[in-house]
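Visitor: Coordinates for the following, if possible.
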Amino acid sequence: MGKPIILFSKSNYEGQEILLVNFSHNSNLHGYLKKFDGIEWSKSLKSFYLPFSRPTTNALFQYLRKENYYIDYSSLTAKDSSNHNIGKDKKVHVGNQIAESVKHSIDLLKKWMEQKRYSENTIRTYEGMLLIFFRFHFPKTETEITEKDILKFNIDYILANRYSYTYQNQAINAIKLFYRQQGKMHLLPENLERPKKSKKLPAILSLEEIKSILENTTNLKHKTLLSLLYSCGLRIGEALKLKTKDIDCERKFMHVKSAKGSKDRYVPVSRQMIGLLNKYIISYKPKDYVFEGQNGGKYSAVSARQILQRSIRLSGIEKSITLHTLRHSHATHLLENGTDIRYIQELLGHNNPKTTMIYTHVSTASLDKIKNPFDDFEI
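Guide: Purely as a prediction, here's the structure:
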């Protein structure tokens, strides 16, 4: 009997947001979980649970992966899904069982993806999607799946749960890659198309709002990180992977390595940013990565998000903002200052110019020059 799959989900219990940890009965796993700090067993819920937070969830995930347990955290990442309360109607869920041959095939795909240098996040996401897909169709194995089964999963699980465009697209990508590697592309239905993406424009911060956020970030390390994200338009993953040797203070350039799509690029660093980086490096003396945790190694993205949210609260800004908003704002401000869109594409590391063109829709530089006929009315 193989190891059970563990289901992570959020719920509200006795007025508190909790992380539920469910799995089919397994005494070894039961004993292993009891050793995790802060976790409790509830007889009424018939589940392990603990207070929900991203750091705690990540820590428990890593704790379980050390023993090679599979974790389904799809309900935590599906943007359109909402928390459910104990005792209320739940959405469509799948069981915990999966065929052993399927596990083996997924492991082979993971090894192939690692050799092809897929990002850790992509590998983890695809693994999770495939586990859900095959659990949905248990006891069928990968060789017994038909074209109708794939369509059924799309309709009766993804669409029935009203999961987001991103979630649906990732599931389709994972299934297609799996069967492409199996040499069974004929299984994929012709009408299994990617959903139409909603054309939402990114939130943009004004220069005054950027200044306010940085002024309310008093810690030198935190200020340097947020400043770098904005001034160089970096993704958070790129900033956290940046090493001290990647920054050329003399030439005022940084080498961003293995960015999205496994691409490298050179990014100019402003004189002001070089000064702040030098001040920070002299003070903190990082050994390898520019931003390191208390015990060495890369700084945590979770901690970076917490820094930004704290500074946003202190600034009194009510927009829905993420770390990526700093990158969006950098690109928009460059465009408004007259920078050619082709240079912005290169600076951001976009493959497709269409991705960069979104900033022409959020820039106010040209819109401000339009004369509104209402201005000629005398009211």
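Visitor: Only C-alpha atoms from now on, for both contacts and neighbour counts.
Guide: Will do.
Visitor: Just list the residues touching residue 181, thanks.
Guide: Residues counted as contacts of residue 181 (C-alpha atoms under 8 Å, 6 or more residues apart in numbering) are residue 109.
Visitor: From residue 302, how far out is the residue nearest the centre of the chain?
Guide: The residue lying closest to the centre of the chain (C-alpha atoms, centre = their mean) is residue 121, at 7.7 Å. Distance, residue 121 to residue 302, using C-alpha to C-alpha, to the nearest Å: 15 Å.
Visitor: Give the other helices and strands that the biggest strand by length in the chain contacts.
Guide: For the chain, the longest strand by residue count, based on DSSP state E, is strand 5-13. With contacts taken as 3 or more C-alpha pairs under 8 Å, 6 or more residues apart in numbering; DSSP states H and E, strand 5-13 sits against strand 16-22, strand 70-72, helix 74-77, strand 84-85.
Visitor: let's see this one next to it:
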Amino acid sequence: MQPTIYQPFKEAKRIKIFIPYEMRDLRGCIKNMDSSFWHPHQKLWSVVNTDKNFKILQNLCGSNCKIEKDIRFTPIPSVALNQDALDALYCLEKSLVLKNYSKSSINIYKKMFTVFLAKFMTRNLKSITKEEIEGFVYELIKKSSISESYQNQLINAIKAYYEHALKMPREYYDIQRPKKSRTIPNVLSKTEVLKILQSPKNIKHRAILWTIYSSGLRISELINLRISDVHSKDGYLFIKDSKGKKDRKTILSEQLVLLLRVYYKEYKPSYWLFEGQTGGQYSTSSIRALFRKSVKLTNSNPWSTVHTLRHSFATHCIENNINVRHLQNMLGHNSPKTTEIYTKTIQINNKTITSPLDSLLKLSNLEA
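Guide: Below you'll find the model as predicted:
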């Protein structure tokens, strides 16, 4: 009977701990720690990754504690590509550019296709069968424990090469995909959102977080906002070339307009609504950094990301009885089914819904 602390990687957000079922006192102590979380599928507890928390865990677990290295997927070894493989990579890139894929998407496709080429670059790629490709993906799942997301990105890259670059029939490379998980988006409470939005003292940082939440933006949409996209008289933001190369309109908060006017007078951006210190677009890494800082300062949900603000916007709109069709248009979803996922993220507790048991007992007491 021995607890185990998993030594986290430097960039890891959490420290994971295994606690034997019999050690109830220890489990109670860790459960009472700030930011503690139970992972039912892994049967592990975790806390936020800080040196202080690691020392606290060591003290709580005592000398009987075992410390092991954390385990994540085994790195896939990189291999220098031969000329045929480089030519294939170029063909994939050219086909994606001609189809007007975004730069970030092209980079992901190339990275994933490189993994495939490392395995098959000595072969004639046209002769590789669907069964061989599925065997290759199966091998990566078993040996390197690749995630569902990684698996899908890899399949997308392979299919893009055969279908777009080689013009092979789509049905021929209909590769088996992982079963789609039905996860519910991570959402912040209204109280947490308010604390995060009020946390930055810098007016530009505050305006950035306010804009993302109040309009339900993706981080890429925020950095691509131009000054001309703010239509304060008509009360909307214009989002150009969002995901899927679509234009759309979304709500513009009245309070955000007031904040943006103060921000504009102080920073005087020239073209992009939010510009970096040396001009040009504000960077995604800077936005993520300021969000993480706000989360840490307010002791909010440590699992949240900048995109969680978009999920929270959608959920809070549903709670405020905003029409789902309007919400779909504001978020830029193709299908209402995508938007309806947020009906599952609304708060469900005994403060918002009365249990039938409470109703029955209340009725019984009245009659008595």
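Visitor: nearest to residue 131 of structure 1, of the helices and strands packed on strand 5-13 of structure 1?
Guide: Nearest to residue 131 of structure 1, of all the helices and strands packed on strand 5-13 of structure 1, is strand 70-72, at 7.5 Å by C-alpha to C-alpha.
Visitor: what's the offset of the closest one from the middle of its chain?
Guide: Taking C-alpha atoms, centre = their mean, to the nearest Å, one finds the center of strand 70-72 of structure 1 at 17 Å from the center of the full chain.
Visitor: okay if I get the helices and strands packed on strand 5-13 of structure 1 as CSV plus mean neighbour count and distance to residue 362 of structure 1?
Guide: Formatted as CSV, the helices and strands packed on strand 5-13 of structure 1 follow (neighbours: other C-alpha atoms under 10 Å; distance: least, C-alpha to C-alpha, whole Å):
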stretch, mean neighbour count, distance to residue 362 of structure 1
strand 16-22, 20, 36
strand 70-72, 21, 37
helix 74-77, 16, 27
strand 84-85, 15, 35
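Visitor: Using JSON lines, lay out the ones you listed together with distance to residue 257 of structure 1.
Guide: Below are the helices and strands packed on strand 5-13 of structure 1 laid out as JSON lines (distance: least, C-alpha to C-alpha, whole Å):
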{"stretch": "strand 16-22", "distance to residue 257 of structure 1": "36"}
{"stretch": "strand 70-72", "distance to residue 257 of structure 1": "30"}
{"stretch": "helix 74-77", "distance to residue 257 of structure 1": "27"}
{"stretch": "strand 84-85", "distance to residue 257 of structure 1": "41"}
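Visitor: Just tell me the aligned range of the longest helix along structure 2 in structure 1.
Guide: Taking DSSP state H as the criterion, structure 2 has its longest helix at helix 103-120. Per the alignment by TM-score structural alignment, helix 103-120 of structure 2 matches residues 120-137 in structure 1.
Visitor: about what we covered before: quick check: the following helix or strand past the longest helix of structure 2 compared with structure 1, mean distance?
Guide: As assigned by DSSP states H and E, the chain's next helix or strand after helix 103-120 of structure 2 is helix 130-144. When structure 1 is superposed, helix 130-144 of structure 2 averages 2.0 Å from its matched positions, counting by mean C-alpha distance after the TM-score superposition for structure 1.
Visitor: Now do the following helix or strand past helix 130-144 of structure 2: which range of structure 1 does it align onto?
Guide: As assigned by DSSP H and E, the chain's next helix or strand after helix 130-144 of structure 2 is helix 148-160. Using TM-score structural alignment, helix 148-160 of structure 2 lines up with residues 165-177 of structure 1.
Visitor: any idea what residue 330 of structure 2 aligns with in structure 1?
Guide: Aligned partner of residue 330 of structure 2 by TM-score structural alignment: residue 347.
Visitor: same deal with residue 203 of structure 2?
Guide: In structure 1, residue 203 of structure 2 lines up with residue 220, judged by TM-score structural alignment.
Visitor: swap in residue 220 of structure 2?
Guide: Residue pairing (TM-score structural alignment): residue 220 of structure 2 is matched to residue 237 of structure 1.
Visitor: So what's the residue count around the closest residue to its match other than its chain neighbours?
Guide: In space, and not counting its chain neighbours, residue 237 of structure 1 is closest to residue 301: 7.6 Å by C-alpha to C-alpha, 6 or more residues apart in numbering. Here the count is done by other C-alpha atoms under 10 Å, and residue 301 of structure 1 has 14 residues near it.
Visitor: same thing with residue 292 of structure 2?
Guide: Using other C-alpha under 10 Å, residue 292 of structure 2 has 19 other residues around it.
Visitor: That one is in contact with residue 305, isn't it?
Guide: Yes. With contacts counted by C-alpha atoms under 8 Å, residue 292 of structure 2 reaches residue 305, the gap being 7.5 Å.
Visitor: Thank you kindly, that will do.
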